[in-house]
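Engineer: structure here, sequence nowhere to be found:
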């Protein structure tokens, strides 16, 4: 009996049993190609005919030794990795074109190589001479990093088998070509096959593999989502080209906490670590102005203070604009609706612009109260005191919910010289309105109370 063929779309990854000119999932044309098997083997129907070997079972109470880690010396990278590089781990790093992924990994390769880790850097996008030029510009030309420019996956694996490095960096996974897959490099089948082979090689040979991945216009790593399930760690390198700050964020980590971030600053000599992100994000904040509020957030295990900026102005259009940079647009619409329904403050006929300063992206709900404060400050043209931080979650009923790690947020604010904080009741932050270090904490009962106490309305 002939084996059934499968087809997949190179744009969205949808699978089909037969070829067609147009993908039913995303509507793209001429993006469906046949998926070739990765390797030949016995048919699945024969699995039940032969008896397999028993798998050893262990108890949950058995203590396992923590995996050894190699520290690179880039503290922000080591933090995001969970304390250092774990042997035989597969890491996927994604980011926008030109954001600095290759620069970061070349610096990391030099650091690991200088610490005694045998490192191989394979570039599929640039020639070896181009990588050497970047290394000279970054003052890394003397680092003992082995370099290659190749896209043939079979040749790369053969080379790694012979060299036996402890760390291999593949830049990028979208340029790799597996000769056993009948499709073009960068397609869903090629990316899936290359990631599968490299991950298996890392596990079999005990080699750490870092793969670079491009992202789509939606911000997701290009290719099938199964690639993110294959690897141990998924990192996103974020930032705006107009800003010098870059954020390395862990969205998946089997060897450490997820949602941890590392902050870098892009300079003429490469990426430099930012040891105190809060101070840097607030360094250009001037005198108090309407629409500017400082939010005390948590990214992974690190408290970070960032400035939220809002602008509310009459609209000349029939449909008011709602523009958001660095936050969820749907969340902004919810805050505006709650302010109008629960506090009687309308935003109809007004354009609303919201920006997170410094190119930072915020996703936690604890920013709700700070966003509401920025919107009201901009609408009423009333500036909040410069020494005040705000955080807390807003529910649809107008109630305020406490944010996790309230104590850590307040400690970070105190360290940077803030003397007042506005946060919902219920979070662990000491007793009374005065917190240790001279910081005064205001705890409004609900959103209406917050509006009345802070802006004299509601």
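Structural biologist: All right, it came through fine. Small disclaimer: the values here were computed from a predicted structure and weren't measured. Numbers count the residues shown, from 1 in each chain.
Engineer: from here on, just use CA atoms for contacts and neighbour counts.
Structural biologist: Fine.
Engineer: which residue ranges of the stretch 51-200 of the chain form helices?
Structural biologist: Counting by DSSP state H, counting those that start in this stretch, the stretch 51-200 of the chain has helices at residues 75-81, 101-114, 128-137, 153-163, 188-205.
Engineer: of all the ones you listed, which one is nearest residue 266?
Structural biologist: Residue 266 lies closest to helix 101-114 among these, at 9.7 Å (C-alpha to C-alpha).
Engineer: which helices and strands does the closest one pack with?
Structural biologist: strand 90-95, strand 119-123, strand 145-149, strand 167-171, strand 270-273 (3 or more C-alpha pairs under 8 Å, 6 or more residues apart in numbering; DSSP states H and E).
Engineer: and of the ones you listed, who's closest to residue 40?
Structural biologist: That would be strand 90-95 among these, by C-alpha to C-alpha, at 24.5 Å.
Engineer: and here is the other one:
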């Protein structure tokens, strides 16, 4: 028997090496290289009868069929939005999140709804069949046609799935699955990689939509090898704190749709319910006008979202003042404070600065720069900003206000929610007046400070 080839894969960035070394030369992290067994390429593509068994041949790109992919809806509009319009047959979706975020709940709701019209299989490896059935009964879900399987062996799962031929299958979770040919414990780098590869190969060959549930580490990233994100077609994260009833579903990777699409759900006694108007829940402001608060318009995937940002500037009793940012990049906060001092004439070097995005939303784009600076000045001067004011725009190091994408749609979304005044970049000024809204277009940070 030929000796199996081994490789060492970085658990953080996915770089592979022929021998072990203490530090990954790609990402610079120490002690992240794990031994991975490289299996020999299979001679056959699996049991006969799979829909994916086709002969490969060279094709001109102009002859490729560009017809719409045959999708089917999940039954939830917010989940379909994140997926890019629904499930694609033969695709592999990886959903991650903290324990208790609601991953198993939303997948059980989805499969129970789809089982009424197509064949669905729910594979549970962490919970017993009784636990899953009790959850479905508690959520009052239709379970008359729902197929269940309790197993952790990958070959057993593939054998049973080949027999029942499901249209969609959920594996909860990939960290507890193990492959008989891999001599390592379940949850290790080698087991997760080989188990995911075997399940993905089955999904591609049979045309089954496969959903894998993944755990997350303390820093919020998916546990297991980073190469797992290269195997799957779509990666989504279910985020939300335990003290909040709202959950956000964000697309990280999607080969069949837009990336960074956001879906919002509310946790209720009947499970996760979709929120069709997310801006309404993030704009539940108090009746009393307080300083350091302003509403901004961010772009999430294919739609605008109105979010309130709060800032608190206070005298520091420490030699090194604190800079705390929740929902924003802390390094960008330090950069914007330097721009505010240089081009805005506001010095907060001896002040503690705290910034928070209301609702637990994480802002990853630069359109929140101008709103952040105006909220900081409002708190520092203790002067409240008008409740009907909305702000967005990117701030450069020279103090210029740069335009952001989809500016017209952001302004229209703010006007729809009753805002009367907007401070926007000059490049995003509307060509025609917006009914019921006064738009102030600014080119520099000093002009924005004069406008408030």
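Structural biologist: Cool, got the structure. In this text, all values refer to a predicted model and were calculated from it rather than measured experimentally.
Engineer: nearest to residue 390 of structure 1, out of the helices of the stretch 51-200 of structure 1?
Structural biologist: helix 75-81 (26.4 Å).
Engineer: ranges for the strands of the stretch 351-458 of structure 1?
Structural biologist: 388-390, 393-394, 400-401, 420-422, 434-435, 439-442 (DSSP state E, counting those that start in this stretch).
Engineer: which outside residues touch the third one?
Structural biologist: Contacts made with strand 400-401 of structure 1 from outside it, assessed by C-alpha atoms under 8 Å, 6 or more residues apart in numbering, are listed as 392-395, 424-426, 445-447.
Engineer: can you add distance to residue 243 of structure 1 and mean neighbour count and give the helices of the stretch 51-200 of structure 1 back as TSV?
Structural biologist: Formatted as TSV, the helices of the stretch 51-200 of structure 1 follow (distance: least, C-alpha to C-alpha, whole Å; neighbours: other C-alpha atoms under 10 Å):
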stretch	distance to residue 243 of structure 1	mean neighbour count
helix 75-81	18	22
helix 101-114	16	21
helix 128-137	21	15
helix 153-163	36	14
helix 188-205	31	21
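Engineer: reformat these into CSV and put distance to residue 295 of structure 1 next to each item.
Structural biologist: As requested, those are exported to CSV (distance: least, C-alpha to C-alpha, whole Å):
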stretch, distance to residue 295 of structure 1
helix 75-81, 22
helix 101-114, 28
helix 128-137, 37
helix 153-163, 47
helix 188-205, 39
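Engineer: out of the ones you listed, which is closest to residue 316 of structure 1?
Structural biologist: Per C-alpha to C-alpha, nearest to residue 316 of structure 1 of the helices of the stretch 51-200 of structure 1: helix 101-114, 41.7 Å.
Engineer: wait, residue 83 of structure 1 sits on residue 71?
Structural biologist: Yes. Here residue 83 of structure 1 reaches residue 71: they are 7.1 Å apart, a contact under C-alpha atoms under 8 Å.
Engineer: one step back: got the contacts of strand 400-401 of structure 1 as TSV, with distance to residue 36 of structure 1 and neighbour count columns?
Structural biologist: Below are these laid out as TSV (distance: C-alpha to C-alpha, whole Å; neighbours: other C-alpha atoms under 10 Å):
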residue	distance to residue 36 of structure 1	neighbour count
392	51	27
393	49	20
394	51	24
395	50	16
424	56	25
425	58	18
426	57	13
445	61	15
446	59	17
447	58	24
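Engineer: let's have the residues you listed in CSV, adding distance to residue 151 of structure 1.
Structural biologist: Output for those, formatted as CSV (distance: C-alpha to C-alpha, whole Å):
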residue, distance to residue 151 of structure 1
392, 49
393, 48
394, 50
395, 51
424, 55
425, 57
426, 56
445, 60
446, 59
447, 57
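Engineer: between those residues, which is nearest residue 215 of structure 1?
Structural biologist: residue 393 (30.8 Å).
Engineer: the closest one maps to what in structure 2?
Structural biologist: Superposed on structure 2 with TM-score structural alignment, residue 393 of structure 1 falls opposite residue 394.
Engineer: quick one, what contacts the residue lying closest to residue 195 of structure 1 once chain neighbours are set aside?
Structural biologist: Spatially, and ignoring its direct neighbours in sequence, residue 195 of structure 1 is nearest to residue 227 (6.4 Å; C-alpha to C-alpha, 6 or more residues apart in numbering). Each residue near residue 227 of structure 1 by C-alpha under 8 Å, 6+ apart is listed here: 191-192, 195-196.
Engineer: can you tell me the SS state at residue 227 of structure 1?
Structural biologist: Following DSSP: H, G, I helix; E, B strand; the rest coil, we place residue 227 of structure 1 in the helix state.
Engineer: still on that earlier bit, out of the helices and strands packed on helix 101-114 of structure 1, nearest to residue 42 of structure 1?
Structural biologist: Nearest of those (C-alpha to C-alpha): strand 90-95, 27.9 Å.
Engineer: give me the mean deviation of that closest one from structure 2.
Structural biologist: Taken over the aligned residues, the distance from strand 90-95 of structure 1 to structure 2 averages 0.8 Å (mean C-alpha distance after the TM-score superposition for structure 1).
Engineer: okay, that strand sits on what stretch of structure 2?
Structural biologist: Counting by TM-score structural alignment, strand 90-95 of structure 1 corresponds to residues 92-97.
Engineer: check the offset of that stretch from the chain's centre.
Structural biologist: 10 Å (C-alpha atoms, centre = their mean, to the nearest Å).
Engineer: just the ones of the contacts of strand 400-401 of structure 1 in helices?
Structural biologist: Using DSSP state H, the subset of these located in helices is residue 447.
Engineer: and which of the contacts of strand 400-401 of structure 1 is nearest to residue 60 of structure 1?
Structural biologist: Closest to residue 60 of structure 1, out of all of the contacts of strand 400-401 of structure 1 and judged by C-alpha to C-alpha, is residue 426, at 35.5 Å.
Engineer: how much space separates the closest one from residue 401 of structure 1?
Structural biologist: Distance, residue 426 of structure 1 to residue 401 of structure 1, using C-alpha to C-alpha, to the nearest Å: 8 Å.
Engineer: hey, where'd the helices end up in the stretch 301-450 of structure 1?
Structural biologist: Ranges of helices in the stretch 301-450 of structure 1, per DSSP H, counting those that start in this stretch, are 329-343, 368-380, 406-415, 447-455.
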